[in-house]
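> sequence isn't available, so here's the structure alone:
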């Protein structure tokens, strides 16, 4: 029985002309309508992770154009990049300004699945 090292397999795969490199996926290329943009951002706001919300706002801003969003939000382009970089936690004021510049607004609504799960997490009075 003959064994093949992983490096030999990798060399065979990468040296062949039949395999083409994958194109990097960029979600900003697909945020092409207000409805798609609203659905995309809503998913992240529903999850509630500030860093992920900032990243999603960054994707949306790139889709519209960072310079245009920054200008409409009243921010310097560099400040917008810094505020929306992965892992950042922008201030609520910044989030609201960016949403407005994107033609979006933040809407508050009741949680539809309020029940025993959430009641048990809260304080007992």
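Alright, I've got the coordinates. Since the structure is predicted, the reported quantities are computational estimates derived from the model, not experimental observations.
> from now on I want contacts and neighbour counts done on CA atoms only, so please keep to that.
Will do.
> can you pull the contacts of the spatially most central residue of the chain?
The centroid of the chain falls nearest to residue 56 when counting by CA atoms, centre = their mean (2.3 Å). Residue 56 makes contact with 40-41, 44 under the criterion CA atoms under 8 Å, 6 or more residues apart in numbering.
> adding another structure so you can compare the two:
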């Protein structure tokens, strides 16, 4: 019998198994999702990479604040977001948007 697990756990497992998928997923969320979706995806990626406390240590951020930041209502400063992404081995990039036809 298969054990039930949360969506967050399933996504974290996928992200741990396939880092390229995780990167593509985050890009999709940035392109088409809401800010809350990005915070959830980053929390799931943090879980895949050892958990929020490990990420907080690597990003030099307060773990309690990082839990709040990565909540669906989180609104990180650019400095925090940059630190989080760097600790995950990622970075922000700016790309042109195709003009509407």
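In hand now; what should we look at? Quick caveat: nothing in here was measured; it's all calculated off a predicted structure.
> what's the TM-score once they're superposed?
Taking TM-score structural alignment, normalised by the length of structure 2 as the basis, the two superposed chains have a TM-score of 0.81; 96 aligned residues with a CA RMSD of 1.9 Å.
> excluding sequence neighbours, find me the nearest residue to residue 53 of structure 2.
Sequence neighbours aside, residue 63 is the residue nearest to residue 53 of structure 2 in space, at 5.4 Å (criterion: CA to CA, 6 or more residues apart in numbering).
> so what does residue 73 of structure 2 match up with in structure 1?
Aligned counterpart of residue 73 of structure 2 in structure 1: residue 87 (TM-score structural alignment).
> tell me how far its match lies from residue 117 of structure 1.
With the distance defined as CA to CA, to the nearest Å, residue 87 of structure 1 ends up 29 Å from residue 117 of structure 1.
> tell me the most packed of the contacts of residue 56 of structure 1, by neighbour count.
When neighbours are taken as other CA atoms under 10 Å, the top entry among the contacts of residue 56 of structure 1 is residue 41 (21 neighbours).
> where exactly do the helices run in structure 1?
6-15, 34-47, 50-64, 66-73, 77-83, 92-101, 116-121 (DSSP state H).
> so which of those helices comes closest to residue 28 of structure 1?
Residue 28 of structure 1 lies closest, by CA to CA, to one member of the helices of structure 1: helix 50-64, at 4.6 Å.
> tell me which residues in the closest one are buried?
Using 16 or more other CA atoms under 10 Å as the test for burial, helix 50-64 of structure 1 gives 50-64.
> from the residues you listed, pick the one nearest residue 36 of structure 1.
residue 60 (10.2 Å).
> and the gap between the equivalent of that closest one over in structure 2 and residue 11 of structure 2?
In structure 2, the residue matched to residue 60 of structure 1 (TM-score structural alignment) is residue 45. Going from residue 45 of structure 2 to residue 11 of structure 2 by CA to CA gives 8 Å.
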